[in-house]
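Engineer: Any chance you can model this:
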Amino acid sequence: MLDIQNDKTNTRTHEMEGKCPFGGDRIGGAIGTPPALSDWYPDRLKVEMLHQNGPQANPLGDDFDYAAAFDRIDLAALKQEIKTFLTSSVAWWPSDYGNYGPQMIRMAWHAAGTYRIADGRGGAGEALQRFAPISSWWDNGNTDKSRRLIWPIKQKYGSALSWGDLMVLTGNCALEIMGFPTYGFAGGRHDAWEADSATYWGPEVWDPTKVQSPDSMVNRDKRWHGQNGDADYDLENPLAATHQALIYVNPEGPYANGDPLGSARDIRIAFTRMAMNDEETVALIAGGHAFGKSHGMVPADQIGAPPEIAPIEAMGLGWHNPVGTGSGEFTMTNGIEGSWTPDPTQWDNSYLENLFKFEWEQTKSPAGASQWTPIDPSAPRTPDAHVQGKMNPLMMMTSDIALKLDPDYRAVCEKFLGDFDAFTQAFSKAWYKLTHRDMGPRERYLGPERTLENDLLWQDPIPPLDHDPVGDADIAVLKQAIMATGLSVSDLVFTAFSAAATYRNSDKRGGANGARLALAPQKDWVVNQRTVPVVAALRGVMADFNAAQGGSARVSLADLIVLGGCAAVEQAAADAGVDVTVPFTPGRRDTTQDLTDIEMFTWLKPVVDGFRNYVDDQFETIARDVAPEELFLDKAQLLALTAPEWVALVGGLRAMGANYDNSAKGVFTDRVGVLTNDFFTVLTSMDYEWKKTDATGMTFSLDDRNTGQSRFQATRSDLIFGSNSQLRAVAEVYASGDGHTRFVKDFVKVWDKVMMLDRFDVRR
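Structural biologist: Next up, the predicted model:
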């Protein structure tokens, strides 16, 4: 009887593989993989992206002080440990040429290289290379091995050394041991603890169970608009990678077509989206390819699954190579095989020298990838990375030949060929920019190597505080002076929010500090035109106050803009019957036009800013098939808001009439400038019905159900708070009989949060 039962159990166990253990054939519930909401409702607004990487995912807790922990590290000793490791080799993944440096440079480069200027997302800052989808992109092949190799160092230093900092520092140490003088290193990167489900990496749908190198995606890549060769042929914003699963470009040329000039076009588009100019682009490519080799000994279709879907016994490692040892001389990464220089572990100028000295012909790697080999048989050869005494021909990629054939890139190369010191300095500064671009203001930088002689323009510098900030008594005087100007609550709130709303938590750029609202390009944006007379009036208050102070505390324009908003919110709350004190932390500084990179700040100009009910006139061309509320959500995520904070902030801004054009859209109240909860009571009322007022469904009218009379006007950025179930659930709290006081207090909290997002001078 026991044997029969065991047989039945075994049969049932086999039958239930892949099924829910709680009965039936459905895969779902707490265990299993149910269809995602996006599968059922592809157009739903994914509000949950606001709660990604929340405190519940962080094992270190909210009270962990990473800056204090990192500052206790002996950085010199840590660097020496890394350098000692770099010149070693372990059996399970032997180093090329007895030096792990080149592959660690690639790891750091690919971690930082996901950064894009359009929305500030990507970069090394959160070490997202550890998680899907980035961890399993084809272009990141074998970076999983690099991270496992340095795990013993991470394990030793624990929470005091983030993965983000370790990866970049290891790249720096790798450059240094091979004779390259780095520009510096700053710690301060805070690791993420879960996969990034918010960032849009591209429109393509692909099968992750199959090896898909970039050349296998011909006619499937949807990120390009227009026809190849036309003037309007361009890469979809905000993307920077030219093809799916790549960091920058396909090294074999677009879709592996071997076209150097097509590759040059792709390189320029991709690196421009990465905030790099032509000189920085050449410096990074030529500098990076001065070291190490590319790997292409085994065809792609023989390589196993990427880490995210590799077998469980692989323990998070992917791209299993079944040929030979699977590593060393059998290594397969991007399919191209060989080294660019005769001495791959030494900083020199031989990459550019060989590129220009010899003619190159297209050949194939052992894996079948397109690459280039010198035609001249007398060209120098490079030692094999693993086989003693074996010599191999030099190699160039299509993306290397592009630098020689493109006229502008060629001019930069020729400059570097004639001045190796200039090349060294350019690569040093470009590498520093690449690996630190997403870190934000210098106040976030940690460690003894963080101090530089000069601020760099891409760091958005703000001069140091050269006076005492105002105290409590001064703040009270300034509030009275601001309100005495006759500026409205609406205008003051709008101006303060406009200054702060440029902030992006992705790369820590923007915000009210620096008062760049008063400088080009921000002062000229259509969305900011309401702020111009307000800033002029506040300049008058500043001049009068500072003149009266003499040598004592002074106020900056940046502080005054924020203080004006805080005073206005207090007035609006009082007029609504709620007494509140809005927190204000002085100490902001004013920067200058010379310290403001107009081109780089132009990227912060919003296409949609639902907080101020703004939609760019070119929205349909720029955003294509994206709805305004989706970009509104994107902006809320860049401001690091939760769903309740988003709802409260919008309700308050609408009540105080903070639309960019002073329109009545979404201002569901007869008491504009008073911090009521009218926005929510009207939004949730069933006494009215909403009707489209234009064919595209962008604007709406609120009509009384009984009389048919139009009561209010609205946009999609208003109605989303009543139509989306998750946002409506929060709106109902504030619309309830006991919701008004709660709303005012919640608005004040989120207002202070937004005003303080860029205050890294008081927090790191």
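Engineer: going forward, measure contacts between C-alpha atoms and count neighbours the same way
Structural biologist: Fine.
Engineer: Determine how far the last residue of stretch 334-348 lies from the first.
Structural biologist: With Cα to Cα, to the nearest Å as the measure, stretch 334-348 spans 24 Å from end to end.
Engineer: To clarify, my last question referred to stretch 376-389.
Structural biologist: Counting by Cα to Cα, you get 22 Å between the two ends of stretch 376-389.
Engineer: buried set for that stretch?
Structural biologist: 379, 381-385 (16 or more other Cα atoms under 10 Å).
Engineer: Residue 547: neighbour count?
Structural biologist: Using other Cα atoms under 10 Å, residue 547 has 11 neighbouring residues.
Engineer: how close does it sit to residue 558?
Structural biologist: Using Cα to Cα, we find residue 547 at a distance of 17 Å from residue 558.
Engineer: Ok, residue 297 next?
Structural biologist: From residue 297 across to residue 558, the span is 58 Å (Cα to Cα).
Engineer: Just want to know which of the two has more residues nearby.
Structural biologist: residue 558 (27 against 24).
Engineer: Does the more buried one lie in a helix or a strand, and which?
Structural biologist: Element membership of residue 558 [criterion: DSSP states H and E] is helix 557-575.
Engineer: Could you point out the helix or strand that follows that helix?
Structural biologist: Downstream of helix 557-575, the first helix or strand assigned by DSSP H and E is helix 598-602.
Engineer: quick one: buried residues of that following helix?
Structural biologist: In helix 598-602, counting by 16+ other Cα under 10 Å, buried: 600-601.
Engineer: quick one: contacts of that helix?
Structural biologist: 117, 275, 458, 520-522 (Cα atoms under 8 Å, 6 or more residues apart in numbering).
Engineer: run the last query once more with 10 Å
Structural biologist: For helix 598-602, contacts defined as Cα atoms under 10 Å, 6 or more residues apart in numbering pick out 117-118, 275, 457-458, 460, 502, 509-510, 516, 519-522, 525.
Engineer: Mind giving me the ChimeraX command for buried ones among the residues you listed?
Structural biologist: Buried residues within those, by 16+ other Cα under 10 Å, are selected in ChimeraX with:
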select :117,118,275,458,460,502,509,510,516,519,520,521,522
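Engineer: now the other sequence, so there's something to compare against:
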Amino acid sequence: MQQGDGHTGGKCPVLHGSNTNTSAGVADWWPNALNLDILHQHDRMTDPMAEGFDYREAVKSLDVEALKADLTALMTDSQSWWPADWGSYAGLMVRMAWHSAGTYRAADGRGGATTGNQRFAPLNSWPDNVNLDKARRLLWPIKQKYGNSLSWADLIALAGNIAYESVGLPTYGFSFGREDIWSPEKDVYWGAEKEWLAAGRYEDSADRDSLANPLAAVQMGLIYVNPEGVGGEPDPLRTAQDVRITFERMAMNDEETVALTAGGHTIGKAHGNGRADAIGADPEGGGLAEQGLGWSNSNGTGHGRDTMSSGIEGAWTTNPTKWDNGYFYLLFTYDWELKKSPAGAWQWEPVNIKEEDKPVDVEDPSIRLNPIMTDADMAMIKDPEYRKISERFYNDPAYFADVFARAWFKLLHRDMGPRNRYIGPESPQEDLIWQDNIPAGSTAYDVAATKQLLRDCGLSQADMIATAWDSARTFRGSDLRGGANGARIRLAPQKDWVGNEPARLATVLSSYEVIAEQTGASLADVIVLGGAVAIEAAAEAAGFTAEVPFAPGRGDASAEQTDVASFAVLEPVHDAFRNWLQGDFAASAVEMMLDRAHLMGLTAKEMTVLIGGLRMLGVNHGGRKHGVLTQREGTLSTDFFVNLLDMGNVWRAAGDEVYEIADRQSGAVKWTATNVDLVFGSNSILRAYAEVYAQDDNREKFVKDFIAAWTKVMNADRFDLH
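Structural biologist: Below is the predicted model:
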């Protein structure tokens, strides 16, 4: 089949508009249409692996020692098509792993190294990821060799770890278990800009803390900050503000920030030896003959000393293929002045540096060149707090190496969940507070007797269901944080969150603590079991006998195991499932409902059945009646869907995102509702689900589907069960 000009006439065999990218879609015709794609991505249809394939089991058969040996050999196996700087790929592999893990942001737990998403757009073509396509292509023979027992996500992260070991850093450890995705992620909001490196994600550009949530990077297409300075204008003190805010949003403190900055720049170099306008299209925009590679470079040979990446040119240390304290030695030994790289980028270079302190050229060791620093590097000695930390690291290299190794481990593993999910012989046994570890709970108590105590405890069904929901709804599939396991809802900060109704919560927990003491069950189990008991009663009131599945064994985390500041980002400011929204937001309540449902791992069907069921159970925040479209509150009925879709009603606005549902004949108001209620009748996709549950023959199906979705939420953080 010929391409391009090879068409010689006749009828085109492609049915235009059926599946091409050029046809107009729903979003083109109706830009404000609700997009439910976030709830339907990464399903079995995109996965090439066999039904039932379990990567976390497959990786346990991996020959880790052989793999590490192969990766170590690769570090110095320079390939002619992409020669290694000074004969070592360590710097390149570190940058690849760093830029994979470094997309993580604490606000929503998205990004990070756990999915191998750097293989796909937009990340594979970000300006900050220039030439990382070469790093992944260098790894391909190893991926090909180890096959299904080694994911790309694990391989990319491990390559960075082995790179550091190859230059002499004792790393802290490594865990396998990152599962690959097979298509670009639709759930990560990288910013609203429509062009690379555009600025505009600050409410006030002078206030660097006004960076739009949940973003961490300062510009579209950057991992962190602009290396030349804020807006490309060098000013280390101002850049320090960007660095601090960005790393805080990645869950790193000042000491970890300095360690990562220094350790990342201890090996390797920046590349900018040539004209920036000589660089070709990114991988996603390249032609067929490029075969997924991008950024072709017509500067000289296009690689080696002529490589173009960031535009900044030079190494940070005298010995860029060795782990040492050279970064701080140069920073503190010399004065630094601004200069332009060959590509025209701002960079800092030392004044009157000794010849022996200069790094050698990547191709010719007889040539010595100036080292460089970025504006972010200069911030490490210009910002007063960063300077104190830098001085300590300079004077105590062993301490610096230890802090860096731990921070690097955290960077690679922050989104992998608690330590009991770690796989492999090098997984550290130390409990780290950022892992949110939870002790194992008892399974040796009488569940039936505990359920009876809960039935007799005097609490309302709504209070029991709301408490179980509030405990579990914090779960985020993005970084496996939150959830009911650990019963952290009884600890600071969660016990005081407005969304958890502290006064009501305290009353419920006081009763539950007595039951836990009597039975030997964990409080976490009692909270979840209380919700199950109440739902079973509500199903019985609807005429169905149902048992909510329950698996004992949750543990109770202690205050010492809970990083209060770290958990603050999990605080809900909205919950469509309990029809609650606090404050004003740029996103609509409906969009935030989809975002929360996705973080909890729910499908559109599961979201629909949970919303409808929870409305009927009367668990709205603060006892509000919006969306409680029934005369039999507390019954697990389909009334929400039946009454929402009833054409005997009329729907009308009655205030800020509040609506009235009135009788079409008399005009009498029957119920009130919010936009997250009415969307299940107005959106064509959600209405299709609502119609299923409004059918007379699906009342029992509704109860079964609700219980299944409820159980999924309650068990989302029971990693021992799935």
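Engineer: follow-up on the earlier one: and the helix holding residue 558 of structure 1, which stretch of structure 2?
Structural biologist: Using TM-score structural alignment, helix 557-575 of structure 1 lines up with residues 523-541 of structure 2.
Engineer: quick one: the matching stretch to structure 1 mean distance?
Structural biologist: Between stretch 523-541 of structure 2 and the corresponding residues of structure 1, superposition yields a mean separation of 0.8 Å, by mean Cα distance after the TM-score superposition for structure 1.
Engineer: So which residues of the stretch 351-500 of structure 2 form helices?
Structural biologist: 375-382, 384-395, 397-413, 447-455, 461-472 (DSSP state H, counting those that start in this stretch).
Engineer: so what corresponds to residue 642 of structure 1 in structure 2?
Structural biologist: Matched by TM-score structural alignment, residue 642 of structure 1 corresponds to residue 603 in structure 2.
Engineer: Let me fix that, I meant to ask about residue 371 of structure 1.
Structural biologist: Using TM-score structural alignment, residue 371 of structure 1 pairs with residue 347 in structure 2.
Engineer: I'd say its match and residue 315 touch.
Structural biologist: No - assessed by Cα atoms under 10 Å, residue 347 of structure 2 is found out of contact with residue 315, at 11.3 Å.
Engineer: check contacts around whichever residue in structure 1 pairs up with residue 19 of structure 2.
Structural biologist: Matched by TM-score structural alignment, residue 19 of structure 2 corresponds to residue 30 in structure 1. Going by Cα under 10 Å, 6+ apart, residue 30 of structure 1 touches residue 20.
Engineer: Next one: residue 30 of structure 1 from residue 20 of structure 1, what distance?
Structural biologist: Applying Cα to Cα to residue 30 of structure 1 and residue 20 of structure 1 gives a distance of 9 Å.
Engineer: Could you list the buried residues of stretch 619-637 of structure 2?
Structural biologist: Buried, per 16+ other Cα under 10 Å, within stretch 619-637 of structure 2: 619-621, 625-630, 633-637.
Engineer: Residue 247 of structure 2: which of the residues you listed is nearest?
Structural biologist: residue 621 (34.1 Å; Cα to Cα).
Engineer: just checking, the closest one touches residue 505?
Structural biologist: No - using Cα under 10 Å, residue 621 of structure 2 is not in contact with residue 505, being 11.7 Å away.
Engineer: intersection of neighbour lists for those two?
Structural biologist: Counting by Cα under 10 Å, 6+ apart, the common neighbours of residue 621 of structure 2 and residue 505 are residue 466.
Engineer: quick one on the thing from earlier: mind putting the helices of the stretch 351-500 of structure 2 in TSV, distance to residue 129 of structure 2 included?
Structural biologist: Output for those, formatted as TSV (distance: least, Cα to Cα, whole Å):
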stretch	distance to residue 129 of structure 2
helix 375-382	18
helix 384-395	27
helix 397-413	17
helix 447-455	53
helix 461-472	37
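Engineer: quick one: which of those is nearest residue 694 of structure 2?
Structural biologist: Residue 694 of structure 2 sits nearest to helix 461-472 of all the helices of the stretch 351-500 of structure 2, at 22.9 Å, using Cα to Cα.
Engineer: list residues touching both of residue 347 and residue 315 of structure 2?
Structural biologist: Common neighbours of residue 347 of structure 2 and residue 315 (Cα under 10 Å, 6+ apart) are 371-373.
Engineer: Let me see the contact set for the equivalent of residue 325 of structure 1 over in structure 2.
Structural biologist: When structure 2 is aligned by TM-score structural alignment, residue 325 of structure 1 is paired with residue 301. For residue 301 of structure 2, the contacting residues are residue 307, by Cα under 10 Å, 6+ apart.
Engineer: How about the one 5 residues further on?
Structural biologist: Residue 306 of structure 2 makes contact with 271-275, 297-300, 313, 362 under the criterion Cα under 10 Å, 6+ apart.
Engineer: Tell me the counterpart of residue 229 of structure 2 in structure 1.
Structural biologist: So, by TM-score structural alignment, residue 229 of structure 2 is matched to residue 253.
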